[in-house]
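Participant: test case, fold it:
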Amino acid sequence: MMKKEISLLFFFLCAFVYCQENDDFTKRLKALSTQSVTYYNIDGVDFSSQTYSYDFSEKSLKKIYRKFSIKDSDLKIKDESLSNNNIHVVKTQKITENLTQTNSYYFVEDNSKTITIIWFGYYNQIDKGFEKQYINRILKNEIPKEVFEPLIIDSIDFAGRKIKLGRNCSWTNINTVQCPYNGEINWSVHKDIESAKNAIDNQFIATKNRGGIKVNSEEQVAVIFEGIQTTAKKVIFDFTGMKSLMAGMSGGKTLTVYYVAEKVRNNYVGCVMSFWNNDNLTKDGLAPLLEEVMHLKI
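Facilitator: The predicted structure is shown next:
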């Protein structure tokens, strides 16, 4: 599915934020299903589910733990609030003094008596109510079909507007589109503007603190995002000190990234747009994919 380059934003994942559920979740939820994994995003929270045709036994679970880098020393508990038999494992990683990334794994005996693994990623605070709600929706097949995006891209639903891209672009994660040599965008739809701002702020902090990456410049710039005059944080990251798969395959040395949070068509959108120094650029200095949603205000 990926073509020339490995997505920077796929590896960093969409920003994880605290999420409270409300009745209009279908307007914000998006899903993408591959042959083995289904990916979801709502309010900037990424989560996923996949099923293994093993019985729910200690022997089977040990096999699966290895696939998810779960160690013998990791605490494994049963979440008694779930009706299905399960094992819950939480792993955390401190990014900065004020930002912690948490991975929450549920190994669940599903209704077919096989094992479904449901993963949630957050920055800082976990919302157990949100987790339980979506575990039950997944296990009961209650995720509406209309929130699923086609695996092969022709057009995308960008916060309520269809954008036709053709088939030269591909998904690199849920709500993350990459067009080889023409840029990449990732976005999420939120319940309020504070949630959208937190999502892009956390994504910036996580990227900035990744080893081997240097910030060359950072500034606020005037832009027109989906027809709305607003400001974006523009950051140029230097990858010359990072011998990574993503930088090596792209051939790029610097990545220009724009971070925007704005209300669009009654949706609160957090959006991160990027291009490598060797991507195609328009006369205004943006990669073509970025100009589908944003223009620089001259």
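Participant: going by C-alpha atoms from here, please, whenever you check contacts or count neighbours.
Facilitator: Noted.
Participant: count of residues packed around Asn83?
Facilitator: In this structure residue 83 is Ser, not Asn. Around Ser83 sit 11 other residues, with neighbours defined as other C-alpha atoms under 10 Å.
Participant: so what touches the longest helix along the chain?
Facilitator: With DSSP state H setting the assignment, residue counts place helix 193-208 as the longest helix in the chain. Outside helix 193-208, the residues within contact range by C-alpha atoms under 8 Å, 6 or more residues apart in numbering are 12, 14-18, 43-44, 95, 99, 123, 188-190, 213-215, 237, 259-263, 268-272.
Participant: for comparison, sequence B:
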Amino acid sequence: MKKITSIILFLLSIVTYCQNNDGFTKRLKAINSKTKTYYNVDGVDFSSETFSYDFSEKSLKKLYRKFSIKEEDLKIKDDSLNFNNFHITKSVKLTENLNAINSFYFVEDKNKTITIFWFGFYNKNDEVFERKYINRILNKEIPQEVFESITIDSIDFAGRAIILSNSCYWTNVNTIQCPYNGEMNWSIHKTIESAQQSIQNQFTSTKYQKGGKIINEEDVDILFEGTETKAKRIIYDFTGVKSLLAGVSGGKTLTIYYVASKVRENYVSCCLSFWNNDVKTESGLAPLLNKVMQIKN
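Facilitator: Model prediction:
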């Protein structure tokens, strides 16, 4: 009987481990700055930042102001977390059918200081996801291998190392800017449906933002990391528009590709772009884009 009980407990522990682990370390990437840590996984950007304040009303009010949390914003304690906390959700309307959701957790951590978590979603936040990563971070379960160096000469792109020029730099987790050579952002997902939804949200957000207009939109056949798939290609025109983005680049049009595809054992959403005045290879793509995709003729 004891042997049977031991076997059952062993099997249950394996199931629990698999449910809790869910292979997240293969999809999660993070960058440490001086004061804040940024993360990306499954198409979700989030961050954590710790302040040397006690979890008191006075301290919280000070931090609420810092993060533009108003007095009338609803603050709810999430009893599903094993840490004292307040949860605030704020929504910004982007289009008729798309809202940007900012989800904040003000948490009393194990050191009795306040760690603030921010999660960015479209349309609806995922509290199960949020709790999972809050616990993983506060319990120090994030392995060092997921952290990227701030200075880079190569990137891990869905399991393949890609060498970059010294001029390239991070603008966010999994977002690379190579001046006059292109830019791309990507995320690793658990499912293809998640990747497709993520890239659709990016496209919709771009399509309806102010400051320019789409002058061409089409689906094109491409090879993405050696896999045949389709990408949505748009040309976004900034002509005659005062835009900080266009002003910095000096360009007038931005060509953008939106891709969701299986890459090796991963599912990837990826947005790639270049300006009309960027360097082009023989393929017509900027050098950075050419490292991961080719247009099929």
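Participant: just give the TM-score of the two.
Facilitator: Remark: TM-score between the superposed chains equals 0.90 [TM-score structural alignment, normalised by the length of the second structure]; 279 aligned residues with a C-alpha RMSD of 1.5 Å.
Participant: in strands, which of the contacts of helix 193-208 of the first structure appear?
Facilitator: With DSSP state E as the criterion, strands contain 95, 99, 123, 188-190, 214-215, 237, 259-263, 268-272 from among the contacts of helix 193-208 of the first structure.
Participant: in the second structure, which residues correspond to the longest helix of the first structure?
Facilitator: Aligning helix 193-208 of the first structure against the second structure (TM-score structural alignment) gives residues 192-207.
Participant: distance from that stretch to the middle of the chain?
Facilitator: Taking C-alpha atoms, centre = their mean, to the nearest Å, the mean C-alpha location of stretch 192-207 of the second structure is offset from the chain mean by 12 Å.
Participant: repeat that for stretch 208-223 of the second structure.
Facilitator: Here stretch 208-223 of the second structure is found 21 Å from its chain centre; the criterion is C-alpha atoms, centre = their mean.
Participant: quick check: Gly252 of the first structure vs Ser274 of the first structure, distance?
Facilitator: 12 Å (C-alpha to C-alpha, to the nearest Å).
Participant: how about Lys164 of the first structure?
Facilitator: 19 Å.
Participant: and the two? which has more neighbours close in?
Facilitator: More crowded of Lys164 of the first structure and Ser274, by other C-alpha under 10 Å: Ser274, with 26 against 12.
Participant: which residues sit in contact with that one?
Facilitator: If you count contacts by C-alpha under 8 Å, 6+ apart, Ser274 of the first structure has them with Gly183, Glu184, Ile185, Leu255, Thr256, Val257, Tyr258, Leu290.
Participant: looking at the second structure, which of these still make contact?
Facilitator: Shared contacts between this structure and the second structure among those (both residues aligned by TM-score structural alignment, their matches' C-alpha atoms under 8 Å) comprise Gly183, Glu184, Ile185, Leu255, Thr256, Val257, Tyr258, Leu290.
Participant: to which residue of the first structure is Arg27 of the second structure aligned?
Facilitator: For Arg27 of the second structure, the residue aligned by TM-score structural alignment is Arg28.
Participant: now for the closest residue to Cys179 of the first structure other than its chain neighbours: which residues touch it?
Facilitator: Of all residues not flanking Cys179 of the first structure in the chain, Cys169 sits nearest, at 4.2 Å (C-alpha to C-alpha, 6 or more residues apart in numbering). Cys169 of the first structure makes contact with Ile153, Val177, Gln178, Cys179, Pro180, according to C-alpha under 8 Å, 6+ apart.
Participant: before we move on, what about Gly227 of the first structure?
Facilitator: By C-alpha under 8 Å, 6+ apart, the residues touching Gly227 of the first structure are Met294.
Participant: rerun that using 10 Å as the cut-off
Facilitator: Val264, Val293, Met294, His295 (C-alpha atoms under 10 Å, 6 or more residues apart in numbering).
Participant: that one corresponds to which position in the second structure?
Facilitator: Aligned against the second structure - with TM-score structural alignment as the criterion - Gly227 of the first structure pairs with Gly226.
Participant: please tell me how far its match sits from Arg264 of the second structure.
Facilitator: With distances defined as C-alpha to C-alpha, the gap from Gly226 of the second structure to Arg264 of the second structure amounts to 9 Å.
Participant: what do you get for Ile234 of the second structure?
Facilitator: 26 Å.
Participant: neighbour count winner among these two?
Facilitator: Taking other C-alpha under 10 Å, Ile234 of the second structure and Arg264 do not tie; Ile234 has more neighbours (22 against 13).
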